[in-house]
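> Mind looking at a prediction? Sequence and model below.
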Amino acid sequence: MRPEAGRPRSAGTVAGIALCAAAAAASMGIGYLLPAVSPLLIALALGASTANLVAVPGWIRPGLDFSAKRLLRMGVALLGLRLIFDDVLGLGWGVLAVVVAIVVLGIAGTLYAGKLLGLSWSQRVLIACGFSICGAAAVAATGGVIDAEEEEVLTAVALVVVFGTLMIAAVPLLAHLLGLSGWQAGMWAGGSIHEVAQVVAAGGILGGGVLAVATVVKLARVLMLAPVIAYLAARRRRMTDRADTDTGQPPLIPLFVLGFLGCVTLRSCGLLPSGLLDAAQFVQATLLTSAMFALGIGVRVSLLRSVGLRPIVLATLSTVWVASIALVGALLVS
């Protein structure tokens, strides 16, 4: 979709952002009525439906691109306001070691399985980070750093949302069948389910004090987004050096990662009033939901048909692998 002649680019930017904001408002409203469904999933589905049922004018493309990239990064940065260092450290070194193992081994195992399946490096990395760290936000953030193809990002986002949603029911059921204690079940849920909202939904099903444990463990995984993105950015920088191109060097540490760490620090210092935190978290949710709608606009039925079974197989293997690591860790540290 190219901007149409006679229309200023600024008008297309404003119109595209406004469309994404309206879609985000609708998605969050539906999510309020259906708490078990993530607004990110709703926005993604709404964007895909719009793209396949309506002719989206090309002149608003600048606003859609801005939402899918810039608004996304701002939303990821503000995600840091959910974290408090003391809460994470309060889990204990044993739990923190398990969280690191979940992310590191989860990514490594997924990359290896994806290589055996013959998937591209970027597709493997997107699925690995999404399933091992924090779902759609990790996929989208990773995609911007490694310069992944749009269809690869969309495939990984769709898979992480679908499989994470299935985990909402699967983890509580399996935890009951395995006879896990509330603390073990909470740690397993937080260590294995992909999205923060999905963890909250599963924690609510498990009941009791499980939700608090699951949420803090999940947020500890979210904190791992910063070093992983920094590593991927450094790797891309080295690859650019070897290629000796004139395209410019990517930043060693992306600005939104520094923003994420800054937000964690601000929240941990206790300097922000509760009203401001509530407003910031609403803005953060709106930004990410807007970005998911913009990403969904790129989904085409023809694209989904061409994906094939290999990414789905990798998503299945990654889900089982990450869940197994988290379960073993929960049993060991308890």
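Yep, it's here.

> From now on I want contacts and neighbour counts done on CA atoms only, so please keep to that.
Fine.

> biggest helix in the protein by residues?
In the chain, taking DSSP state H as the definition, the longest helix is helix 150-178.

> Quick check: what element follows that one along the chain?
helix 182-192 (DSSP states H and E).

> which helices and strands sit right next to the following helix or strand past that following helix?
Counting by DSSP H and E, the next helix or strand C-terminal to helix 182-192 is helix 196-206. Applying 3 or more C-alpha pairs under 8 Å, 6 or more residues apart in numbering; DSSP states H and E, we find helix 196-206 packed against helix 150-178, helix 182-192, helix 210-223.

> Packed most tightly, which of those helices would that be?
Comparing the helices and strands packed on helix 196-206 by mean neighbour count (mean count of other C-alpha atoms under 10 Å), helix 182-192 comes out on top with a mean of 29.

> can you list contacts of it?
Outside helix 182-192, the residues that touch it by C-alpha atoms under 8 Å, 6 or more residues apart in numbering are 99, 102, 132, 171-172, 175, 199, 202-203, 206, 208-218, 221, 319, 322-323, 326-327, 330-331, 334.

> try it against this one:
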Amino acid sequence: MAEERIPAYREHLTRRTILCVLIAALLLGVLVGGRLPDLSAATKKLLRLGVVLLGLQLSLPVVLELGPGVLVAVVATVAVTFLGTRWIGGLLGLPRGLSTLVATGFSICGASAVAAVEGVVERRDEDVATSVALVTLFGTLAMLALPLLGASPLWIGLSVHEVGQVAAAAPASGLAAAMAVKLSRVALLAPVVALVGGGRGSGAPVVPLFLVGFVGLAALRSTGVLPQVVLDGGKVAATVLLAAAMFGLGTAVRPKALLRTGPRALALGALSTLLVCGTGWATLALLT
């Protein structure tokens, strides 16, 4: 019996190790961020490459097995979080651009969503930096809190902000389901960007290329032709890339600047996180 538990324990230890590496990279980035040049361009590329390689950990039939109830929960959670966050931002007296960036990042896929939408909305440069800081801070808190609360993989996939954070927070046994739900949220990025921009493009493809790569590798993995050594190598490479991206995201966080933004921006991040987590839990309870 004990021998049967060893592989599961090792996999659990691996997930915990990945989580610790990502958190350490993020904190290190925050500590040294003021001493480094702007890493936003490199961070965006590393983050998207890491997300693409995460496709090797997902089997597409798992997405199809989610069922209509879960897919409806995804759409409802994204819609409620996006619209609710913009409404809360207005109540708090925050700029419309900042509220929209935060709403997109918290409802869909974190910093990648902020980067995708910032070119099609009227915003200030500090709004982008603040949004990335908020989504990094509160996404990390959600990544840590939900597993401690015993959240199901589906709830984690519906609620945690970044794709990499979902990969770190989900239990090994439920990683495929959590990533399938998260992928479904990411797939809504294209229509949201189109709606927010009102037809004004930023020069980026309507469907993000990193999403195409993610689905492509997931489809390749689903064929069963890839040997285990390739899948293991992909997991290591994805962890390295995501850790580097977390470091880059950390360098964009300026604690003093975030505090200067005032409690209203922090309140928006906290309320939006509670909204996405609460809506995710409620929709799963009602629809599944």
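That came in fine, so what should we check first? None of these values were measured; they are calculated from a predicted model.

> After superposition, what is the TM-score?
Remark: TM-score between the superposed chains equals 0.76 [TM-score structural alignment, normalised by the length of structure 2]; 265 aligned residues with a C-alpha RMSD of 3.1 Å.

> Check which helices and strands the longest helix of structure 1 is in contact with.
Secondary-structure packing of helix 150-178 of structure 1 (3+ C-alpha pairs under 8 Å, 6+ apart): helix 121-129, helix 136-146, helix 182-192, helix 196-206, helix 301-307, helix 310-333.

> Name the stretch among the ones you listed that sits most buried.
When you average the neighbours per residue for each of those (mean count of other C-alpha under 10 Å), helix 182-192 leads with a mean of 29.

> Check the gap between Tyr112 of structure 1 and Arg124 of structure 1 for me.
9 Å (C-alpha to C-alpha, to the nearest Å).

> Any chance you could list what contacts stretch 311-328 of structure 1?
Identification of contacts with stretch 311-328 of structure 1 by C-alpha under 8 Å, 6+ apart yields 98-99, 101-102, 105-106, 109-110, 113-114, 117, 119, 127-128, 131-132, 155, 159-160, 163, 187-188, 191-193.

> Please repeat the previous calculation with a cut-off of 6 Å.
Residues outside stretch 311-328 of structure 1 that contact it (C-alpha atoms under 6 Å, 6 or more residues apart in numbering): Ile102, Gly106, Thr110, Trp188, Gly191, Ser192.

> again, but for stretch 20-36 of structure 2
Ala243, Met246, Phe247, Gly250, Thr251, Val253.

> For the second one, list the residues it contacts.
Yep, that's Met246 of structure 2 we're talking about. Neighbours of Met246 of structure 2 in contact, by C-alpha under 6 Å, 6+ apart: Ala25, Leu26.

> Map it across to structure 1 for me.
Under the alignment by TM-score structural alignment, Met246 of structure 2 pairs with Met292 in structure 1.

> returning to what we had before: now the helices and strands packed on helix 150-178 of structure 1 in JSON lines, with distance to Ala15 of structure 1?
Shown next, in JSON lines, are those (distance: least, C-alpha to C-alpha, whole Å):
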{"stretch": "helix 121-129", "distance to Ala15 of structure 1": "29"}
{"stretch": "helix 136-146", "distance to Ala15 of structure 1": "22"}
{"stretch": "helix 182-192", "distance to Ala15 of structure 1": "38"}
{"stretch": "helix 196-206", "distance to Ala15 of structure 1": "29"}
{"stretch": "helix 301-307", "distance to Ala15 of structure 1": "25"}
{"stretch": "helix 310-333", "distance to Ala15 of structure 1": "34"}
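
> For Ile253 of structure 1, find the nearest of the ones you listed.
Among those, helix 136-146 comes nearest to Ile253 of structure 1, with 9.7 Å by C-alpha to C-alpha.
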